[in-house]
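In: sequence and computational prediction follow.
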Amino acid sequence: MTRGDSPKPKTFRHDYATYKNVCREMDWVPKCDCHKETKEGIVAFSAYQSAAKNYKAYETWIFDTVLVIDGNSYDESRGIFTAPSEGTYVFTWATLTDPNKMTHPFLWVNGQFKGYAAFNNSITSQKFWSSGSNTVLVRLKKGDKVNIASGYRATYAREKYTSFSGWKMH
């Protein structure tokens, strides 16, 4: 095909739409409304902790500096994400702790642990910083609450290096 033989935009769009429909009928592409998320709006957030803080056991961590919030689902004053709709969500968190300190950030869904992380510098004589992270996929229903909280012990988390993010996959 030469440049002069290229299809016109209207013909191309029609041929492409026909091709997509044929592929769907043959199960070669997912049978889904791929634009549904765009119509409803994106659900995503990312925030970090603005100041170093000691947390009590089971205390919710506050990520008060919001970098991104789409879908108005994260409350930075309480550190809680509320699922706006049913679906599969991804949550990731990271933290840094000082020498001779420990941290145990756990992912909670409706008061139940769903993801764990632990960094313990309190039993070593070495003077180093410890960091870590975790990522968990969870199935949520509308209204489910998700947060990061200390595990079974009091903990310490550094500012700026301690973050929490989440988004809806589908």
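Out: Received it, and whenever you're ready, just let me know what you need.

In: going by C-alpha atoms from here, please, whenever you check contacts or count neighbours.
Out: Will do.

In: helices along the protein, start to end?
Out: Assigned by DSSP state H, the helices in the chain fall at 9-25, 36-40.

In: can you name the residues in contact with the shortest one?
Out: Looking back up the chat, that one is helix 36-40. By CA atoms under 8 Å, 6 or more residues apart in numbering, the residues outside helix 36-40 that reach it are H170.

In: gap between stretch 156-168 and the chain center?
Out: Centre-to-centre, stretch 156-168 and its host chain are 10 Å apart (CA atoms, centre = their mean, to the nearest Å).

In: can you add distance to Y161 and give the helices of the chain back as a markdown table?
Out: As requested, the helices of the chain are exported to a markdown table (distance: least, CA to CA, whole Å):
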| stretch | distance to Y161 |
| --- | --- |
| helix 9-25 | 45 |
| helix 36-40 | 31 |
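
In: and the residue lying closest to D98 once chain neighbours are set aside, what does it touch?
Out: Counting by CA to CA, 6 or more residues apart in numbering, D98 lies nearest to W129, which is 5.0 Å off, once chain neighbours are set aside. Shown in contact with W129 (CA under 8 Å, 6+ apart): 96-99, 121.

In: try this one next to it:
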Amino acid sequence: MRRIFLFLWVCLLVSNKRAEGGSMMAHLMRQAGTLKHGLKLAMKIGDIGTHKNDVAFTAVTSSATNYRSSRTIAFNKMLLNHGNAFSTSNYRFTAPSEGLYVFSWSLALVKGRSYNGNVNLMKDGSVYHSTQCSNTHQQCGNTAAVSLGKNNRVWIQTRSNNVYVYGTFSSFSGWKVHW
């Protein structure tokens, strides 16, 4: 942050080298005050290159489970939890800041049985996106971009009975998009 301020101050000094004596110093002091105020404001609004709100996670299921309808899938084994926004106690992601996020999920199914992979991507208790697949699929999933506010929550929930999630081959991932 100080390097940015110093760089901008030097740029102003060079661009105003035509000014003379006290007037140049007064002008530079006003410019420095304006820059300092702008940087403080920007820090309150969001990070400037620090990526303090970076977040990414991948969680997998630790065992094979058959779920009934309207149950949260227990992605309880963390492979990555950068930013600590995913909870293995309630299997939900909580957005640390407002922004655009991407979520991807994949369920391994047992072929030849009457199981399905009908699940919803939930956002604060409402269905945001759905996946429908039957036992003829061995792996099914989806990906969705979601605009979230700070503290919005996202999780994967079953839509029907007999949703069979097969061991460590099922995963749920998410990350914040920066542009």
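Out: Arrived safely, thanks for sending. None of the values given here were measured: they were computed from a predicted structure.

In: deepest in the core, which of the helices of structure 1 is it.
Out: helix 9-25 (a mean of 12; mean count of other CA atoms under 10 Å).

In: elements contacting it?
Out: Where contact means 3 or more CA pairs under 8 Å, 6 or more residues apart in numbering; DSSP states H and E, helix 9-25 of structure 1 is not packed against any helix or strand.

In: inside strands: which ones of the contacts of W129 of structure 1?
Out: 96-97 (DSSP state E).

In: may I ask which of the contacts of W129 of structure 1 has the most neighbours?
Out: Taking other CA atoms under 10 Å as the neighbour criterion, T97 ranks highest of the contacts of W129 of structure 1 with 26 neighbours.

In: so what corresponds to it in structure 2?
Out: Superposed on structure 2 with TM-score structural alignment, T97 of structure 1 falls opposite L109.

In: which residues does the closest residue to its match other than its chain neighbours contact?
Out: Spatial nearest neighbour of L109 of structure 2, chain neighbours left out: Q138 (5.0 Å); criterion: CA to CA, 6+ apart. If a contact means CA under 8 Å, 6+ apart, then Q138 of structure 2 has 108-111 as its contacts.

In: if you set the cut-off to 6 Å instead, what comes out?
Out: Taking CA atoms under 6 Å, 6 or more residues apart in numbering, we find Q138 of structure 2 in contact with 108-109, 111.

In: what do you get for S106 of structure 2?
Out: So S106 of structure 2 contacts 140-141, 170-171 (CA under 6 Å, 6+ apart).

In: any idea how far it is from F57 of structure 2?
Out: As for S106 of structure 2, its distance to F57 of structure 2 is 14 Å (criterion: CA to CA, to the nearest Å).

In: ditto for H82 of structure 2
Out: 6 Å.

In: which one of those two has more residues nearby?
Out: Neighbour tally, H82 of structure 2 and F57, criterion other CA under 10 Å: the higher count belongs to F57, 20 against 14.

In: is it possible to get a markdown table of the contacts of W129 of structure 1 that adds distance to V109 of structure 1?
Out: Compiled in a markdown table, the contacts of W129 of structure 1 are given as follows (distance: CA to CA, whole Å):
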| residue | distance to V109 of structure 1 |
| --- | --- |
| L96 | 23 |
| T97 | 24 |
| D98 | 27 |
| P99 | 30 |
| N121 | 27 |
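
In: out of the contacts of W129 of structure 1, who's nearest T18 of structure 1?
Out: Using CA to CA, L96 comes nearest to T18 of structure 1 of the contacts of W129 of structure 1, at 52.6 Å.

In: from E59 of structure 1, how far off is whatever residue of structure 1 lines up with M122 of structure 2?
Out: Superposed on structure 1 with TM-score structural alignment, M122 of structure 2 falls opposite W108. Separation of W108 of structure 1 from E59 of structure 1 (CA to CA) stands at 11 Å.

In: list the contacts of the aligned residue in structure 2 for Y48 of structure 1.
Out: Y48 of structure 1 maps onto V60 of structure 2 when the alignment is built from TM-score structural alignment. Counting by CA under 6 Å, 6+ apart, V60 of structure 2 touches 75, 77, 168, 170-171.
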